[in-house]
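1. below are the sequence and a predicted model for it; my questions follow.
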Amino acid sequence: MKYAKPSRGQAAIAQLIAAGAVILAWGLALPGVAGAADSLVHARDFQADARAAAKRQVPILVVFTSPGCGYCERVKQDYLIPMQKDPASRKRVLIREVTLGASTPLTGFDGAPTTEGAFAAEHKVYMVPTVQVFDTRGNATGDAIVGLLIPDYYYGYLQSAIDAGANKVRGK
């Protein structure tokens, strides 16, 4: 069977379709990468985080969570992940997540090795979700926000805690 040679226009269209298919396939292969933006960064090294926060003159907001906690997921999905994605919020605060009871290694603000669970216990966090804002030396900058409280006002509570932390970091 013989086929007619495609014209230049048909060949160009075929190349564009092939390129589009490759791009689409590549995009479909990236759900894990896209999903990464839909989660918070787990704390691994608070000493390094403190250096980064000091350079930017921002406080560090830590949300303490536990697996299977519906209120934790709501706080993360409704408030903290959108804040983490927002460029203006990223300029105001560094956000980290710590899991209660987890044995995941963590470097504390003092540089000492610990775990997520031990860090939570050291800060007397036993209920989740708990949000605590720290200065760049690891000192709490105000009272912790324990629970979801009143959802209509929760964003305001977070902003007030971040503002108080920013004032302490900047020496105001």
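-> Done, it's in.
2. drop to CA atoms for contacts and neighbour counts, all remaining ones
-> Will do.
3. can you tell me how far the most centrally placed residue in the chain is from residue 61?
-> Nearest to the mean C-alpha position of the chain, counting by C-alpha atoms, centre = their mean, stands residue 40 at 2.6 Å. Between residue 40 and residue 61 the distance, using C-alpha to C-alpha, to the nearest Å, works out to 11 Å.
4. overlap in contacts of these two?
-> 95-96 (C-alpha atoms under 8 Å, 6 or more residues apart in numbering).
5. can you give the distance of the longest helix seen in the chain from its chain's centre?
-> Counting residues, the longest helix in the chain under DSSP state H turns out to be helix 8-28. Taking C-alpha atoms, centre = their mean, to the nearest Å, the mean C-alpha location of helix 8-28 is offset from the chain mean by 36 Å.
6. same deal with stretch 117-131?
-> The chain centroid and the centroid of stretch 117-131 are separated by 18 Å under C-alpha atoms, centre = their mean.
7. pasting the second one now:
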Amino acid sequence: MFRFYLLLLVLVSNFATSQDLALPLAKNLLEDAQLVRKNETPILIMFSIPNCPYCQKVKQEVIAPMNELDEYKNKVIIRHVNAGTLKDMKDFYNNDTNHGRFAFQNGINFYPTIFLMDNYGANLGKIIGVPSMDYYWTELDKVIDKSITKLKRQLKAEL
């Protein structure tokens, strides 16, 4: 009986930890692309794989808190792609794909990778890996700001 409760405790604590790090999964990037045009905000896509300690650290210390802050809700649309899964999703052109294939199609081979994308799925900025955890948030902020500037310039040129 003791083993049962111990196992239950471990499962519940692992579930709570994974829930704390839950990020909005990429499901339909065409719908997200419409928000990009409407709000003039890029899509921040975090590509990660299971059992990647740096992925967990970036999720826990940067992306998950960023997802909760009002300041960033008006700056970026945050989505997560778990490249180690075959979770179904739609790409920017409404094609059926999955998380693993989408990561492969975008040339992702190092994790974590952050892409900032426009409404067509073009890359506006990126961070590959974790150059320095101490300055990661600051560097990501710079990439976000540059991406917003590029996106607004692109959208203005389309008119």
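-> Yep, it's here. Not measured: the values here are computed from a predicted model.
8. overlay them and tell me the TM-score.
-> For this chain pair, the superposition-based TM-score is 0.81 by TM-score structural alignment, normalised by the length of the second structure; 139 aligned residues with a C-alpha RMSD of 1.8 Å.
9. I'd say the residue nearest to the centre of the first structure and residue 82 touch.
-> No: using C-alpha atoms under 8 Å as the test, residue 40 of the first structure is too far from residue 82 to be in contact (9.9 Å).
10. re the thing from before, tell me the counterpart of the residue nearest to the centre of the first structure in the second structure.
-> Under the alignment (TM-score structural alignment), residue 40 of the first structure pairs with residue 23 of the second structure.
11. equivalent analysis for residue 63 of the first structure, please.
-> By TM-score structural alignment, residue 63 of the first structure lines up with residue 46 in the second structure.
12. if I look at its match, how far off is residue 9 of the second structure?
-> 30 Å.
13. more crowded one of these two?
-> residue 46 (26 against 12; other C-alpha atoms under 10 Å).
14. show the subsequent helix or strand relative to the helix or strand harbouring the more buried one.
-> Assigned by DSSP states H and E, residue 46 of the second structure falls within strand 43-48. Sequence order places helix 53-58 as the next helix or strand after strand 43-48 of the second structure, per DSSP H and E.
15. contact partners of the strand holding residue 46 of the second structure?
-> 26, 32-33, 36, 55, 76-84, 103, 108, 111-118.
16. just the buried ones out of these, please.
-> Neighbour counting by 16 or more other C-alpha atoms under 10 Å classes 26, 32-33, 36, 55, 76-83, 103, 108, 111-118 among these as buried.
17. just those: which are in helices?
-> Among these, the members found in helices (DSSP H) are 32-33, 36, 55, 103.
18. burial of the counterpart of residue 153 of the second structure in the first structure, as a residue count?
-> Residue correspondence to the first structure (TM-score structural alignment): residue 153 of the second structure is matched to residue 171. Neighbours of residue 171 of the first structure under the rule other C-alpha under 10 Å: 8.
19. would residue 171 of the first structure count as being in a helix?
-> No: Residue 171 of the first structure is assigned coil when assessed by DSSP: H, G, I helix; E, B strand; the rest coil, not a helix.
20. please report how far it lies from residue 51 of the first structure.
-> To residue 51 of the first structure, residue 171 of the first structure is 16 Å away according to C-alpha to C-alpha.
21. one more: residue 100 of the first structure?
-> On the measure of C-alpha to C-alpha, residue 100 of the first structure and residue 51 of the first structure end up 24 Å apart.
22. can you pull out the strands in the second structure?
-> 43-48, 77-82, 88-90, 96-98, 113-117, 123-128 (DSSP state E).
23. would a markdown table of those with distance to residue 158 of the second structure be doable?
-> A markdown table is the format used below for the strands of the second structure (distance: least, C-alpha to C-alpha, whole Å):
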| stretch | distance to residue 158 of the second structure |
| --- | --- |
| strand 43-48 | 18 |
| strand 77-82 | 21 |
| strand 88-90 | 24 |
| strand 96-98 | 27 |
| strand 113-117 | 16 |
| strand 123-128 | 16 |
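24. for residue 5 of the second structure, find the nearest of those strands.
-> Shortest distance between residue 5 of the second structure and the strands of the second structure, using C-alpha to C-alpha, is found for strand 77-82: 30.8 Å.
25. residues in contact with the closest one?
-> 23-26, 32, 36, 41-50, 67, 99-100, 103.
26. and if you look at stretch 46-58 of the first structure?
-> Here stretch 46-58 of the first structure has contacts from 59-60, 91-94, 106-111, 135-138, 165-166, 169-170, using C-alpha under 8 Å, 6+ apart.
27. repeat the analysis, applying 10 Å as the threshold.
-> Contact with stretch 46-58 of the first structure is made by 43, 59-60, 90-96, 106-112, 134-138, 162-163, 165-171, as judged by C-alpha atoms under 10 Å, 6 or more residues apart in numbering.
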